[in-house]
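>>> build the 3D model from these lines:
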Amino acid sequence: MEKTSDWRGKLAIPCIPQRFVLAIMGFFAITNAFTMRLCLSVAIVSMVGNRVGNSSNSSAQVDLDPNSCPYPPVIEGEKIIPGEFDWDSETVGLILGSFYWGYIFTHLPGGILSEKWGGKYLLSIGILSTAFLTLISPYAARLGPGWFIAIRVLMGMGEGTTFPALNSLLAQWIPVEERGFWGTLVFSGGHVGTIVGNALSGVLVEAWGWESAFYFFGSCAIVWFIIFTLICFSRPDDHPFISDKELEFLHERLGDTVTKDLPPIPWKSIITSVPLWGLVAAQVGHDWGFFTLITDLPLYMSDVLHFKIGKNGLMTSIPYILMWIVALSSGYFADWLLKKKYVSVVNVRKIFTTIASFFPAVGLLAASYAGCNETAVMIIFTVFVGLMGTLIPGMKVNALDLSPNYAGILMAIINGLGSLTGIATPYVIGVIAKDHTALQWRTVFWIVFGVMNVTNLIYVLTASGEVQPWNWGENRRPVEVDEKDGQRDEPESYCNTRL
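All right, here's what the predicted structure looks like:
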């Protein structure tokens, strides 16, 4: 068969399934979103006060908290400075949480529009707008905290469409037996974004100042936008260089659950769905712990362990390296369990979600009792927090199980309500840990422990792995499944590109 004459066909990578290309670009979308969101968490340590070199020596800093670790010795040529901005802990908490004020408002509109028009442009324009706002963040910070907060709110609005749009794309492109791995790969972009955002921000800040982190990550997101808009499409039928074999395969695997022309959204059935609210509870619990880590762990490392900015960025990124590895391996394992029919879909989701809730909560508490042994603290953080990666093949892809047709809307509701914790946690921590003491931080981690375990219990009692009756509208449409030995065969070749 002749190749398409469409100029975009020249961009096709021979023999690589386009659904995998979409998933990989989705992974980089979330990676970029998180680096732009989180570089502030490291940069703000320097913005409000950090010890830097190339100046005259000064006396060692005095720590009034007997439970905190001693400061490292002041080396020659280093001095203690207050930082460029004189912001107290509550102001810092407001700034860190302000991103989520905007984030929650665009989730539901993003979900509705992604189902109606497809997720491609909703995702790409959201990332592009966030990139521009990231680039002007240093200027806004110098105008004052109010301006900086306003920019962070707008950034949140730009990124609020990310997860609903991606969920809509995955529902259109990824069959159920591949969602464990490829869904995990996409959503694990948050882990990689956290790793890169924390580690590289510390290096950039030490080398070129706190502004450099915003300039670098904003520029990377613009590069992603250009590539994504050229090679990815909302639906398989819209793709100009997808192979006939892959298109046929996706029609077979998704044709009975994904409808292009949907009836009116069954809002009543969605809002009254018990499994949906179980997912909301699980998301709230996870986000309470995760947002505590990604927004405030650098502050904990500075307040209690007294890490300097470069070491702080590196150390806070280490747990997410294991989290990413755990996410990918557990996603593959979840798919294997489902393909072998050893465990039902709902039990796979429950088991992996419970692991991601209980053990990280225990790890945070244990680290707060580990004293000043840096090695012990980092091992505990890394091992236990790393297990949070099992959440993705657990509850994170569960919305795709419940309703492929309305996956974007479900993700908007789940992630949108969960993101309320992104507003609450930085402010709560700013109030509780206002004196920056180890005991105050321990109280913070006890709260995390309680929230994560209570919400997980709610999820376990209410979860479902079945496609819900309202997936096709208010009136149930029976699902016709044509399977061979429980699985449809993979296409023999993806190299036959359609005209």
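>>> only C-alpha atoms for contact and neighbour calcs from this point on.
OK.
>>> how near is the residue nearest in space to the middle of the chain to residue 135?
Residue closest to the average C-alpha location in the chain (C-alpha atoms, centre = their mean): residue 190, at 3.5 Å. Look at residue 190 and residue 135: by C-alpha to C-alpha, to the nearest Å, they are 20 Å apart.
>>> OK, contacts around the residue nearest to the centre of the chain?
Residues near residue 190 by C-alpha atoms under 8 Å, 6 or more residues apart in numbering: 30-31, 33-34.
>>> just the ones of these in helices?
The members of the contacts of residue 190 that map onto helices under DSSP state H are 30-31, 33-34.
>>> now residue 413. Nearest residue, chain neighbours left out?
Spatial nearest neighbour of residue 413, chain neighbours left out: residue 108 (6.3 Å); criterion: C-alpha to C-alpha, 6 or more residues apart in numbering.
>>> cool, and residue 344?
Using C-alpha to C-alpha, 6+ apart, the closest residue to residue 344 is residue 338 (6.6 Å).
>>> after whichever helix or strand that neighbour is part of, next one along is what?
Per DSSP states H and E, residue 338 falls inside helix 309-339. Downstream of helix 309-339, the first helix or strand assigned by DSSP H and E is helix 345-368.
>>> which elements pack onto that next one?
helix 274-303, helix 309-339, helix 374-386, helix 438-462 (3 or more C-alpha pairs under 8 Å, 6 or more residues apart in numbering; DSSP states H and E).
>>> looking at those, which is closest to residue 243?
Judged by C-alpha to C-alpha, the one of the helices and strands packed on helix 345-368 that comes nearest to residue 243 is helix 309-339, at 24.7 Å.
>>> can you report how many residues lie near the nearest residue to residue 409 once chain neighbours are set aside?
Spatial nearest neighbour of residue 409, excluding adjacent residues (C-alpha to C-alpha, 6+ apart): residue 111 at 4.2 Å. Burial measure for residue 111: 30 neighbouring residues, criterion other C-alpha atoms under 10 Å.
>>> same for the one helix or strand residue 111 maps to, what does it pack against?
Using DSSP H and E, residue 111 sits in helix 107-117. If you count contacts as 3+ C-alpha pairs under 8 Å, 6+ apart, helix 107-117 packs onto helix 120-135, helix 162-173, helix 407-418.
>>> one more, so I can put them side by side:
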Amino acid sequence: MMATMTELSPTAGKTKYSQDTRVDESLVPKKVLSFRSTRYGIAFIAHFCNFILTAQYAAINISMVAMVNGTSHQSQFNGSTESLPLDALGGSNDAPNSLPAEAPVYDWSPQIQGIIFGSVNYGMMLTTAPSGYLAGRIGTKRVVGVSLVVSSLLVIFTPLAADLGLAFLIATRIVQGLAQGSIFGGQHALWERWGPPCERSRLCTLALSGMMLGTFTIILLGGIISQTLGWPFVFYIFGGIGFVYCLLWFVLLYDDPVSHPWISVTEREYIVSSLAQQVSPHKQPLPFKAMLRSLPLYAICLCSFSHQWLITILIVYMPTYISSVFNINIRDNGFLSAFPFIISWVTGILGGQLADFLLTKNFRLVTVRKIATFLGNFPSSVLLVALSYLTPDYVTTMTLLVVSCGLTPFCQSGIYINALDIAPRHSSFLMGASREFGYTAAILAPTISGFLLSQGPEFGWRNVFLLLFAINLSGLIFYLLFGDAVVQDWAKDRKLTRL
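Next up, the predicted model:
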């Protein structure tokens, strides 16, 4: 008796949707593809989970404008003293005088702020990949639900941690990152069981677009809350919302269509049959050696790093940048900083629809992934570089920020779901691993940017944006050269047979 390894891989019946999937569309009635479908309901549940995750993650970004000692370190550059015309959004432009007296204020330099911004990512990069793997074994409901409870508790604790000292605040942010990394990484396992190949772009981008809605909401409402109630209430309110949502999560979320009690038989059969060629009925070990030799996987990781650098600068520093350009209060800053992200929310959802539409028009899957990735990277970084060379004025600054931020979510239909294409059986781990690699950029970007900004605001911002462009372009070029969308040999199903 001896053991041999035989590969099970589809060799016929490939559809226009993917080179590697086999979907019988005759199983899909038109009504099943509507937004009333259970799988779209799962995407909406994940959408609001990501909304809360990002709101808690970014709460400190807008609050920092009120937490520091008047942002004196961010004096205006290029001689600009422009404010909003006629104070269009209302209220005094004297930000420090309009803040509640009881809100504590700290004397933190740009370098310290950069460390605080980036500290949450130390935790996130440790748990994103392992939580994806764990969720694939024990289920997304438990991994994400428990992590959301922990994250919400730590968000509520943040104002007290700041009062206890800088070390306590940074430690709290790191532990919060451990929980938030598990939320983000754990949800990837959903699409191994809920995402038909021809609908993955729509479902995944619908879920991920909640991150942009969360960013929009926290920056908009965070400014209003900080000015009216005090910045600690930003953390109390959004931490409390997270606790309430946990109850809905445990009631409404199911790990797969087979265990869902309300799904129709037709939809269940469609999902299961569409994934039959990609999801193994038995657990398999991760082929680490083959993964480490995979250029398409490296391409995803490096491009995720470069895009995460772009996203981090936009999310973390947009309120700070606008504060340095315009003499406005924190409430108005919140409105201006938030507006680009509501555009991102819309384009993120539309980007997924566009990607799946292109697939129906016989575009190759790899071509669609690369087009989406290019649109989400290159134009945004170019516009930010251009912004640093222009004399800041209200219309130009906001136009460039809106367009730059609005294009970034196209990557949700590109690199961020590409692991589902090249290794569907290991995608929950690989999507988490690529994001984990990207989070190193979320650590480095604020830290390095804080150092650059301490050298002077005008050239500091220019250097921040030039460095962003160089990193973004490098990752994009590598992905365009080596990215792929074919199931890799090491990711195909293997079973042990005996002769």
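>>> and the TM-score between them?
The TM-score (TM-score structural alignment, normalised by the length of the first structure) is 0.86; 454 aligned residues with a C-alpha RMSD of 2.4 Å.
>>> now the counterpart of the residue nearest to the centre of the first structure in the second structure: which helix or strand?
Counting by TM-score structural alignment, residue 190 of the first structure corresponds to residue 211 in the second structure. Per DSSP H and E: residue 211 of the second structure is located in helix 210-228.
>>> that helix vs the first structure, average distance?
Once the two models are superposed, helix 210-228 of the second structure sits on average 0.9 Å from its counterpart in the first structure (mean C-alpha distance after the TM-score superposition for the first structure).
>>> mind listing what's buried in that helix?
In terms of neighbour count (16 or more other C-alpha atoms under 10 Å), helix 210-228 of the second structure has its buried residues at 210-227.
>>> hang on, the earlier thing: to which residue of the second structure is the residue nearest to residue 413 of the first structure aligned?
Applying TM-score structural alignment, one finds that residue 108 of the first structure aligns to residue 129 in the second structure.
>>> what's the answer for residue 319 of the first structure, then?
With TM-score structural alignment as the criterion, residue 319 of the first structure lines up with residue 340 in the second structure.
>>> which residues sit in contact with its match?
Residue 340 of the second structure makes contact with 216, 401-403, 405-406 under the criterion C-alpha under 8 Å, 6+ apart.
>>> switch to 7 Å and redo it
401-402, 405-406 (C-alpha atoms under 7 Å, 6 or more residues apart in numbering).
>>> distance check, residue 418 of the first structure against residue 104 of the first structure.
9 Å.
>>> more neighbours: the two, which one.
For residue 418 of the first structure versus residue 104, neighbours defined as other C-alpha under 10 Å are more numerous around residue 104 (25 against 22).
>>> for the more buried one, give me its contacts.
Counting by C-alpha under 7 Å, 6+ apart, residue 104 of the first structure has contacts 160, 416, 419-420.
>>> let me know the closest of the residues you listed to residue 278 of the first structure.
Closest to residue 278 of the first structure out of the contacts of residue 104 of the first structure is residue 416 (14.3 Å), distances taken as C-alpha to C-alpha.
>>> skipping adjacent residues, who's closest to the residue mapped onto the closest one from the second structure in space?
In the second structure, the residue paired with residue 416 of the first structure is residue 436, using TM-score structural alignment. Once flanking residues are discounted, residue 436 of the second structure sits nearest to residue 125: 4.5 Å by C-alpha to C-alpha, 6+ apart.
>>> ok so the one you found is a helix residue?
Yes - counting by DSSP: H, G, I helix; E, B strand; the rest coil, residue 125 of the second structure falls inside a helix.
>>> that older thread, among the helices and strands packed on helix 107-117 of the first structure, which is the most enclosed?
helix 162-173 (a mean of 29; mean count of other C-alpha atoms under 10 Å).
>>> in the second structure, what residues pair with it?
Counting by TM-score structural alignment, helix 162-173 of the first structure pairs with residues 183-194 of the second structure.
>>> what number of residues lie near residue 342 of the second structure?
Each residue near residue 342 of the second structure was counted by other C-alpha under 10 Å, and the total is 20.
>>> ok, it - contacts?
Taking C-alpha under 7 Å, 6+ apart as the test, what residue 342 of the second structure contacts is 212-213, 216.
>>> mind checking the end-to-end distance for the match of helix 162-173 of the first structure?
Terminal-residue distance, stretch 183-194 of the second structure (C-alpha to C-alpha): 18 Å.
>>> who touches that stretch?
The set of residues external to stretch 183-194 of the second structure that reach it, using C-alpha under 7 Å, 6+ apart, is 39, 128-129, 131-132, 135-136, 140, 143-144, 147-148, 255-257, 271, 424, 428, 431-432.
>>> repeat for stretch 327-342 of the first structure
For stretch 327-342 of the first structure, using C-alpha under 7 Å, 6+ apart, the contacting residues are 177-178, 180-181, 184-185, 188, 343-345, 348, 389-390, 392-393.
>>> and of those, the nearest to residue 299 of the first structure?
Nearest to residue 299 of the first structure, judged by C-alpha to C-alpha, of the contacts of stretch 327-342 of the first structure is residue 389 at 22.6 Å.
>>> test my guess that the closest one contacts residue 352.
No - at 8.9 Å, residue 389 of the first structure does not count as touching residue 352 under the criterion of C-alpha atoms under 7 Å.
>>> comparing those two, which shows the higher neighbour count?
Between residue 389 of the first structure and residue 352, counting by other C-alpha under 10 Å, residue 389 is the more crowded of the two (31 against 23).
>>> could you find the closest non-adjacent residue to the aligned partner of that one in the second structure?
Residue mapping for residue 389 of the first structure onto the second structure gives residue 409, with TM-score structural alignment as the criterion. Leaving aside its chain neighbours, residue 409 of the second structure sits nearest to residue 348 (4.7 Å; criterion: C-alpha to C-alpha, 6+ apart).
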